[in-house]
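Engineer: After the sequence you'll find the predicted model.
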Amino acid sequence: MVTKPLDGDAESRDEQLARNVSELLQELRVAQTGVQFLFGFLLSVAFTEHYARASGFEQVVHLVAVVFATASVALFTAPAAWHRLLFRRGRRPEIVAVANRLTVAGLASLAVAMTATVLLLFKVVAGTAVASVAAVVVAALFAVLWFVLPLRVRAD
């Protein structure tokens, strides 16, 4: 349910855009922290003894996770760069629109990176069959919570 501001509480278009940028940057701070931890973990894995003995499949899954985690970092930090480079240029509408698309793409990339990481971890710990099921469950969880349900609410 969307609430409308009271008559005296209406915000101007500039105030709304400033609030949108501020809220978006705050949301990105939360996502960025998680992706940084994941990225650090994925980087450290390549320098372990086990990685040297990993199968080709495990190394490919690891590289997929690293690539998508890297993409997430780039996508999640891009709105801050856009904001900073276009600061005080009257471009808030473009910043908000582009930042929204970049953030959604960053979430999709993060979901792929997390799913690949779970696949890799479960493959090493529990074997291929369990890893496959875990990856499907995790991918479905991200898809439903991050995309399907919000888009369903948005469509109402």
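Structural biologist: On my side now, so go ahead.
Engineer: contacts and neighbour counts: CA atoms only from here.
Structural biologist: Fine.
Engineer: buried set for the lengthiest helix in the chain?
Structural biologist: If each helix of the chain is counted by residues according to DSSP state H, the longest one is helix 92-126. By neighbour count with 16 or more other C-alpha atoms under 10 Å, helix 92-126 contains the buried residues 92, 95-96, 99-100, 102-123.
Engineer: Second structure follows, compare the two:
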Amino acid sequence: MSTGSGRDESPEERADRRWAELLQEVRVAQTGVQILLGFLFMAVFTPRFVTLPAVDKNIYTATVILGAATTAALIGPVSIHRLLTGRRLKPQTVAWASALTLIGLLLLLGTVMAALLLVLRVALRDAAATWIVAGVGGWFALCWFALPLLALLSARARA
């Protein structure tokens, strides 16, 4: 049965394929955020932490909260799949897990930028940290969101 997607697969086969692809994507993001969050959790127990100015402690707190929210969003697809397996909801499961993964990527962007801001503020002790983070944030946004969006718009324009 053709689905108009360029592949000869049933809706169930398409959902299975999309789920497998999503799972591979989530594994990469989960690993990164779990390592980052682990390092963030340890930072508060270092002697240097107590000497940080209040603004840096606030950035740290926001970063840890963002990291925890990111972890929840990127592990969420596992829970969705586990709770919905066998209920004949695979296409919906893939759609919900995909949306949660996109939210997780947005949160991960915020987590990485906040962590980078904290590290650069401590390392540089000047306003350049903010500008560097803005530039790196733009690069992340380009790589993660703008390029895929441009590819999608280009493909739609050709169709």
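Structural biologist: Yep, it's here. Please read all numbers here as calculations on a predicted model, not as lab measurements.
Engineer: what's the counterpart of A15 of the second structure in the first structure?
Structural biologist: Taking TM-score structural alignment, A15 of the second structure has L17 as its aligned residue in the first structure.
Engineer: For that match, give its distance to R29 of the first structure.
Structural biologist: 18 Å (C-alpha to C-alpha, to the nearest Å).
Engineer: mind listing what the match of A15 of the second structure touches?
Structural biologist: R92, P93, V96 (C-alpha atoms under 8 Å, 6 or more residues apart in numbering).
Engineer: Give the burial count for the counterpart of A69 of the second structure in the first structure, as a bare number.
Structural biologist: By TM-score structural alignment, A69 of the second structure lines up with A71 in the first structure. The burial count assigned to A71 of the first structure is 20, neighbours taken as other C-alpha atoms under 10 Å.
Engineer: For the helix or strand harbouring A71 of the first structure, name the packing helices and strands.
Structural biologist: Using DSSP states H and E, the element containing A71 of the first structure is helix 56-85. The contact analysis (3 or more C-alpha pairs under 8 Å, 6 or more residues apart in numbering; DSSP states H and E) places helix 56-85 of the first structure against helix 13-45, helix 92-126.
Engineer: what inclination does that helix have with respect to helix 13-45?
Structural biologist: Relative orientation of helix 56-85 of the first structure versus helix 13-45 (axes from the mean of the first three to the mean of the last three C-alpha atoms, to 10 degrees): 150 degrees.
Engineer: With the second structure overlaid, how far apart is helix 56-85 of the first structure on average?
Structural biologist: Here the mean offset of helix 56-85 of the first structure against the second structure after fitting is 0.7 Å, by mean C-alpha distance after the TM-score superposition for the first structure.
Engineer: Just want the angle from that helix to helix 92-126.
Structural biologist: 160 degrees.
Engineer: Now do the same contact list for the residue nearest the centre of the first structure.
Structural biologist: Central residue of the first structure (C-alpha atoms, centre = their mean): L107, 2.6 Å from the mean position. Shown in contact with L107 of the first structure (C-alpha under 8 Å, 6+ apart): S72, W146.
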